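[1] Structure for the following, please:
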Amino acid sequence: MDKLKAMATFVEIVDRGSLSAAADAINRSPASVVRALADLENHLSVRLLNRSTRRISLTDEGRDYLLRCRRILADINDAEFLLDARRAAPEGKLSITAPMMFGRLHIVPLLNRYLSKHPGLRVELTLVDRVVNIIDEGFDLAIRIGHLADSSLISMPLGLTRHIICASPSLVEMIGEPKTPDDLRHWPIVVFNPHSNQWAFNNGETLNTHNMNTVMSSNQVDSTLASAISGLGATRLLHYQVDEALTKGQLIRLLPEYEKTAIPVQFVYPHNRLLSIRVRAFLDWAAPQLRDVLGH
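    This is a model prediction of the structure:
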């Protein structure tokens, strides 16, 4: 049995939703796909899929094995393209999406430097504060901040960030520095995203949630940050979003001992899309620099 071929067939079956659709996608007969799956299950001594006349579904073992198959196949693809990426100059279109402020602060400067070195490349950059479906919307790469729930994506870790609670010095002087999350209950709060008036605080091994006194919400980070700096209210934003204001003394960090666990920052790309030379080359060049910035 060709184990790698069997693994790729298994992944294709899951992605296509049926054995017959997988057979069409990889140009093999349905019978050969059935045999490949059966051989793989016999080799592993576990059932990977529950099959009926109408549908297939992953077993618990199949779900765990699927994640590992995706990683292994992606690593093989990366290894095969790595040498080509080093030999050839990247050219063509590279489409990237990132959160607005992260993109403005970190991705745009990188792209400016990178494009000056590679005149044959053109970039389409989309900055938007929502989770983009990069497969449906046709992006090569995305910056994703948070834990990756979609197993159809491959991630490249870049570092960590965390939510920081902060307020202007004038507001802290007027109300008094809070000692516990309860002290913030009656503070005026400005939030990014109208649904974030519930804040969770780390309390040892548990998270406690508090309803906050929101005086303004915005769908843009910059406006929320400006309101906090002006003294309108305390806010909670990601560290990279407030780092400059903290450094300049425009904001003061509050209750650091109650901050939630840090969250990952990563490049993500579709597992089923072979990385082109231009994507691979940009990843290899940009990732180390972003890791330096994020302290990874």
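[2] C-alpha from now on. contacts and neighbour counts both.
    OK.
[3] Helices along the stretch 1-150 of the chain, start to end?
    Ranges of helices in the stretch 1-150 of the chain, per DSSP state H, counting those that start in this stretch, are 3-16, 19-25, 30-44, 60-87, 100-102, 108-117.
[4] Which residue lies nearest the spatial centre of the protein?
    Closest residue to the average C-alpha location of the chain: residue 144 at 2.3 Å, with Cα atoms, centre = their mean.
[5] How about the contacts made by that residue?
    For residue 144, the contact set (Cα atoms under 8 Å, 6 or more residues apart in numbering) comprises 98-99, 131, 265-268.
[6] now residue 200
    207-210, 260.
[7] switch to 7 Å and redo it
    Shown in contact with residue 200 (Cα atoms under 7 Å, 6 or more residues apart in numbering): 207-210.
[8] Kindly report the same for residue 136.
    Neighbouring residues of residue 136 by Cα under 7 Å, 6+ apart: there are none.
[9] What is the burial count for residue 63?
    A total of 16 residues lie near residue 63 under the criterion other Cα atoms under 10 Å.
[10] Could you pull out the strands in the chain for me?
    For the chain, applying DSSP state E gives strands covering 49-51, 56-58, 92-98, 121-127, 141-145, 153-161, 163-167, 188-192, 198-203, 206-211, 213-218, 235-238, 252-254, 263-270.
[11] Please render those strands as CSV that adds distance to residue 76 to the earlier fields.
    Shown next, in CSV, are those (distance: least, Cα to Cα, whole Å):
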stretch, distance to residue 76
strand 49-51, 24
strand 56-58, 24
strand 92-98, 22
strand 121-127, 25
strand 141-145, 19
strand 153-161, 13
strand 163-167, 36
strand 188-192, 40
strand 198-203, 40
strand 206-211, 40
strand 213-218, 44
strand 235-238, 34
strand 252-254, 44
strand 263-270, 14
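[12] Kindly state which of those strands is positioned closest to residue 79.
    Of all those, it is strand 153-161 that lies closest to residue 79, at 14.4 Å by Cα to Cα.
[13] Identify the residue spatially nearest to residue 198, adjacent ones excluded.
    residue 211 (4.6 Å; Cα to Cα, 6 or more residues apart in numbering).
[14] Tell me the one among the contacts of residue 144 nearest to residue 216.
    Ranked by distance to residue 216 (Cα to Cα), the contacts of residue 144 are led by residue 99 at 21.2 Å.
[15] I'd like the structure of this one too, to check against the first:
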Amino acid sequence: MDHLETLRCFVAVADAGGFAVAGRRLGCSAAAVTRAIAALEARLSVLLFQRSTRMVRLTEAGERFLADCRPLLNDLHEAEQAARGAQAEAQGLLSITAPQMFGIQHVAPIVLDFLQAHPRVQARTLFVNRVVHLLEEDMDVAVRIAHLHDSGLTALQVGSLRQLVVASPEYLVRHGEPRHPHELGQHRAIAFSFDARAPSPWRFRDGTTGTPQQAWISNSNEVDIAAAEAGLGLTRCL
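    Okay, here's the model as predicted:
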């Protein structure tokens, strides 16, 4: 039994007025309690209890020692409870990154609800259209819309999205509606690219691909959608 447990044992005996009752409260045998108290008295070189066949009573030295021990053990208990509470209650800074438009439309409302439910949490969000390095930029969580490459990071799928090819009604009236990916080569498009360089061919769920004529390449979903609404060409959106 370590020293802290011995002190708890001492207080239990003082409260119970006997070794057997204290042992039952502590979940150990009366013999173990007796040995612990004897070891404590030997350590302190003082008699803490007067023992008789009928009862156990604190000595004057035991009374003083109890008065000193009880607040210490109470403080320790409160510290342990506070530590458990700190684990149970969310607190601290949470840093999240996500693609810009998706972050604004979908992540930000969730963060707002979370902060209102957990007032001891502070949030930092970085909504940008580039791949953010979590360690280098001190981020806790990244929302990624992609098939992830293997890495040392832990990934959890939280949902799925469907990407659509869209265009303005005016554009479709002028140029017609493509019916198959191989027809995309006959159409102009506004394409998204993280670095505004030439994007990859458009890939569809059935494995087919198509490469439209790139009228505009940007790294902004808002720009792509605005250009499509203006009738410049096709674009893809979630």
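[16] re the thing from before, how about the helices of the stretch 1-150 of the first structure, which one is nearest residue 245 of the first structure?
    Each of the helices of the stretch 1-150 of the first structure has some distance to residue 245 of the first structure by Cα to Cα; the shortest is helix 100-102, at 13.6 Å.
[17] Distance of residue 196 of the first structure relative to residue 129 of the first structure?
    Using Cα to Cα, to the nearest Å, we find residue 196 of the first structure at a distance of 14 Å from residue 129 of the first structure.
[18] Actually, residue 105 of the first structure.
    From residue 105 of the first structure over to residue 129 of the first structure (counting by Cα to Cα), the distance is 14 Å.
[19] Repeat that for residue 167 of the first structure.
    Taken as Cα to Cα, the span from residue 167 of the first structure to residue 129 of the first structure is 23 Å.
[20] Looking at these two, which is more packed in?
    Using other Cα under 10 Å as the criterion, residue 167 of the first structure and residue 129 rank with residue 167 on top: 28 against 16.
[21] tell me which of the contacts of residue 200 of the first structure are still there in the second structure?
    Retained in the second structure by both residues aligned by TM-score structural alignment, their matches' Cα atoms under 7 Å are the following of the contacts of residue 200 of the first structure: 208, 210.
[22] Export the contacts of residue 200 of the first structure to JSON lines and append columns for distance to residue 186 of the first structure and neighbour count.
    Converted to JSON lines, these look like this (distance: Cα to Cα, whole Å; neighbours: other Cα atoms under 10 Å):
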{"residue": "207", "distance to residue 186 of the first structure": "20", "neighbour count": "15"}
{"residue": "208", "distance to residue 186 of the first structure": "16", "neighbour count": "13"}
{"residue": "209", "distance to residue 186 of the first structure": "14", "neighbour count": "12"}
{"residue": "210", "distance to residue 186 of the first structure": "11", "neighbour count": "15"}
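[23] Residue 239 of the first structure: which of the contacts of residue 200 of the first structure is nearest?
    For the contacts of residue 200 of the first structure, the nearest to residue 239 of the first structure is residue 207 (19.4 Å; Cα to Cα).
[24] Next up, the contacts around that closest one.
    Counting by Cα under 7 Å, 6+ apart, the residues that residue 207 of the first structure touches are 200-201.
[25] number of nearby residues for residue 204 of the second structure?
    12.
[26] now residue 174 of the second structure
    A total of 9 residues lie near residue 174 of the second structure under the criterion other Cα under 10 Å.
[27] For residue 196 of the second structure, see how far away it is.
    Counting by Cα to Cα, the gap from residue 174 of the second structure to residue 196 of the second structure is 27 Å.
[28] cool, and residue 215 of the second structure?
    According to Cα to Cα, residue 215 of the second structure stands 12 Å off from residue 196 of the second structure.
[29] Likewise for residue 108 of the second structure?
    25 Å.
[30] Compare those two (neighbour count), which wins?
    More crowded of residue 108 of the second structure and residue 196, by other Cα under 10 Å: residue 108, with 16 against 13.
[31] can you tell which of the helices of the stretch 1-150 of the first structure is closest to residue 202 of the first structure?
    That would be helix 100-102 among the helices of the stretch 1-150 of the first structure, by Cα to Cα, at 24.8 Å.
[32] Pull the distance from the closest one to the chain's centre.
    13 Å (Cα atoms, centre = their mean, to the nearest Å).
[33] Please apply the same query to stretch 134-154 of the second structure.
    Centroid displacement of stretch 134-154 of the second structure relative to its chain, using Cα atoms, centre = their mean, is 14 Å.
[34] and what of stretch 270-290 of the first structure?
    15 Å.
[35] Would you check the span in the second structure matched by it?
    On the second structure, no counterpart of stretch 270-290 of the first structure exists by TM-score structural alignment.
[36] Other residues contacting that stretch?
    70, 74, 77, 81, 84-85, 90-91, 94, 110, 135, 152-154, 158.
[37] if you set the cut-off to 8 Å instead, what comes out?
    Residues outside stretch 270-290 of the first structure that contact it (Cα under 8 Å, 6+ apart): 70, 74, 77-78, 81-82, 84-86, 88-92, 94, 106, 110, 121, 134-135, 140-141, 152-154, 158-159.
[38] How about the contacts made by residue 99 of the first structure?
    By Cα under 8 Å, 6+ apart, residue 99 of the first structure lies in contact with 127-130, 143-144.
[39] mapped onto the second structure, which of the residues you listed hold?
    Here the contacts of residue 99 of the first structure are checked against the second structure with both residues aligned by TM-score structural alignment, their matches' Cα atoms under 8 Å, and the contacts held in both are 127-130, 143-144.
[40] List just the nearest of those to residue 13 of the first structure.
    Nearest to residue 13 of the first structure among those is residue 144, at 26.9 Å by Cα to Cα.
[41] Could you tell me how far that closest one is located from residue 106 of the first structure?
    13 Å.
[42] can you put the contacts of residue 99 of the first structure in CSV and add distance to residue 22 of the first structure?
    Compiled in CSV, the contacts of residue 99 of the first structure are given as follows (distance: Cα to Cα, whole Å):
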residue, distance to residue 22 of the first structure
127, 35
128, 34
129, 35
130, 32
143, 30
144, 29
